[in-house]
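Undergrad: Got a predicted structure here, sequence first:
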Amino acid sequence: MSRIAARFAALKEQGRGALIPFLEAYDPDPATSMAILRGMPGAGADLIEIGVPFTDPMADGPTVQRAGQRGLKAGATLAGALAMVRDFRAEDDATPVVLMGYFNPIMSYGVDRFCTDAAASGVDGVIVVDVPPEESDMLAPQSAAAGIDMIRLVAPTTGDARLPVVLNASSGFVYYVAITGITGTRSASVADLATAIPRVRAHTDLPIAIGFGVRTPAQAADAVRVADGAVVASALIEKLASTLDAQGRATSGTVRAVLDDVRALAEAVRSARG
């Protein structure tokens, strides 16, 4: 059983949902990013999503774009993100790690080489936002052979005819995009989620995590009441950015501030189902 499947199975046994915090690799520098990554499980992260900075992040809102720019300025590469996971695995062999990004860096790295190196580094899943199921033969066979889950995005605009196409090509879990548009710009209503998630569940047995608009502990709690996980990205990046100095460098409080927010989110998620 993969780490992702094992973690969701364990959480189901416990009767609770998953908190999936996000960090951008190398934001604002490699050491700070690594310290946040290492601290996330202890702060309550059940799975961790790592963004791979890219120069043309079409699905990212301004907050994540700025984080990616800081990461690129600090020297982030796909190889660097893999090295972060490899270093993380030296201390944590249980927490699932998912890379989120775009196909161009993978193509430049080499698809076969990427899948081999990602698996060896301890990556459990990938979200490649610009590779639809119709074009998945560029990556899916190699990732499956390497034991890496291909996690697909489902949006409110994904119709009933389209859902099986997307979900049949998915593994690990389903990432439900709670809003239409780019990340971090607004939030979905509880009523919308309560209607949308059962529609997705009718087509898959995979766990469903809600992202793109989950910002607060209360919203994370709402998400895991109707789904299996809550992904929080922009709010954590904004907290990180608020601690940087005038030159955009980390301060003594940067790591602690982000992890404190992860703890607050984790507490809300863990108590959401009473």
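TA: Done, it's in.

Undergrad: From now on I want contacts and neighbour counts done on CA atoms only, so please keep to that.
TA: Noted.

Undergrad: and Asp261, how far is that from Glu24?
TA: When distance is defined by CA to CA, to the nearest Å, Asp261 is 16 Å away from Glu24.

Undergrad: between these two, who's got more neighbours?
TA: Glu24 (28 against 19; other CA atoms under 10 Å).

Undergrad: who's in contact with the more buried one?
TA: 33, 50-53, 64, 67-68, 71 (CA atoms under 8 Å, 6 or more residues apart in numbering).

Undergrad: try it again with 6 Å
TA: 50-51 (CA atoms under 6 Å, 6 or more residues apart in numbering).

Undergrad: So what touches the lengthiest helix in the chain?
TA: Looking across the chain with DSSP state H, the single longest helix is helix 254-271. Helix 254-271 is touched from outside by 36, 43-44, 217, 221, 240, 243, with contacts defined as CA under 6 Å, 6+ apart.

Undergrad: give me that answer again for 8 Å
TA: Outside helix 254-271, the residues touching it (CA under 8 Å, 6+ apart) are 16-19, 21, 32, 35-36, 39-40, 43-45, 216-218, 220-221, 224, 236-237, 239-240, 243-244.

Undergrad: hold the first one in mind and look at this next one:
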Amino acid sequence: MTTRIDTRFAELAPQNRAALVTFVMAGDPDLAASLEILKALPSAGADLIEIGMPFTDPMADGPAIQAAGLRALKAGTTLVKTLALVAEFRKSDQATPIVLMGYYNPIYIHGVDKFLTEAKAAGVDGLIVVDLPPEEDSELCLPALAAGLAFIRLATPTTDAARLPAVLANTSGFVYYVSITGITGAATPEASQVSAAVRRLKQHTDLPVAVGFGVKNAANAAAIAAVTDAVVVGSALVEAVRMSLDPNGKATAATVGAVADLVGTLAGGVRSAVRVAAE
């Protein structure tokens, strides 16, 4: 199984640079603005796109992404509308990898087989479902792989040597390394610690390693891009959305540009990084 994710990392390898992975919440601040934001991301410098599936109990998310999810839910965003958003994006972009990120409950309610069929048809390439541990692989991970979707697992600073094989067993696409202990957007990762963690992961997997949680600006992005295969930015982007809204929480003429401009700055940081091999 080769997905757009595999293709994109293969394209970047000869360039010896990390990928920029951008996270945005589906339907934030509304579905129309969300679609325009998505369309703007690739040309601004995003190599892969993670799209959050809004959920009422986002336990791994910090305040910024929680607020984005609430804005999206208030705007009427559902799982079905999230898939429709991806399908609409695919009408003009067949190359950029799309990963849906969220929680299992909405997928379970929708029906796993139905969800996987519809996600694949919409143009989704992979899934990150943060509340399904490896012990529950039969619930979604294995069916997703059978359907041709990558299933991306999270590793953390507390994932020890005994746990790591289980985490990596059915992972595909890339490994998402959570660079800090805690919720999204809580702190800034330390490059030297990230480098050591990436080297450890690379001893156990040939998959690309993406590092996220806490990257806020071009300097952060450059430091992390030097030591890993991909840099993930989420909270800073959803904050850019929030800061662009009018007093009633509605999109303004500045909303899409605010996100695209930040992505451009982050992409510049990633592309400026001097790579250090994580062998």
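TA: Structure received. Because the structure is a prediction, the values reported are computed rather than measured.

Undergrad: How alike are these chains, TM-score-wise?
TA: TM-score for the superposed chains, counting by TM-score structural alignment, normalised by the length of structure 1: 0.98, backed by 274 aligned residues with a CA RMSD of 0.8 Å.

Undergrad: tell me which residues in the longest helix of structure 1 are buried?
TA: By 16 or more other CA atoms under 10 Å, the buried positions in helix 254-271 of structure 1 come out as 254-263, 265-270.

Undergrad: Spell out for me the ChimeraX command that would select the buried members of the contacts of helix 254-271 of structure 1.
TA: Filtering the contacts of helix 254-271 of structure 1 down to the buried ones (16+ other CA under 10 Å) takes a single ChimeraX command:
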select :16,17,18,19,21,32,36,39,40,43,44,45,216,217,220,221,224,236,237,239,240,243,244
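
Undergrad: which residues touch the closest residue in space to Cys141 of structure 2 that isn't next to it in sequence?
TA: The spatially closest residue to Cys141 of structure 2, leaving aside those adjacent along the chain, is Phe151, at 5.9 Å (CA to CA, 6 or more residues apart in numbering). Residues near Phe151 of structure 2 by CA under 8 Å, 6+ apart: 126-128, 141, 144-145, 170-173.

Undergrad: just Asp130 of structure 1 next, same as before
TA: 102-103 are the contacts of Asp130 of structure 1 under CA under 8 Å, 6+ apart.

Undergrad: For the most centrally placed residue in structure 2, give its distance to Thr265 of structure 2.
TA: The residue lying closest to the centre of structure 2 (CA atoms, centre = their mean) is Glu50, at 3.3 Å. Going from Glu50 of structure 2 to Thr265 of structure 2 by CA to CA gives 18 Å.

Undergrad: ok, which stretches of structure 2 are helices?
TA: 4-12, 31-44, 63-74, 79-90, 104-110, 112-122, 141-146, 164-168, 191-202, 218-225, 235-244, 255-272.

Undergrad: can you redo these as JSON lines with distance to Glu135 of structure 2?
TA: Output for those, formatted as JSON lines (distance: least, CA to CA, whole Å):
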{"stretch": "helix 4-12", "distance to Glu135 of structure 2": "25"}
{"stretch": "helix 31-44", "distance to Glu135 of structure 2": "33"}
{"stretch": "helix 63-74", "distance to Glu135 of structure 2": "27"}
{"stretch": "helix 79-90", "distance to Glu135 of structure 2": "25"}
{"stretch": "helix 104-110", "distance to Glu135 of structure 2": "14"}
{"stretch": "helix 112-122", "distance to Glu135 of structure 2": "17"}
{"stretch": "helix 141-146", "distance to Glu135 of structure 2": "10"}
{"stretch": "helix 164-168", "distance to Glu135 of structure 2": "8"}
{"stretch": "helix 191-202", "distance to Glu135 of structure 2": "20"}
{"stretch": "helix 218-225", "distance to Glu135 of structure 2": "31"}
{"stretch": "helix 235-244", "distance to Glu135 of structure 2": "29"}
{"stretch": "helix 255-272", "distance to Glu135 of structure 2": "35"}
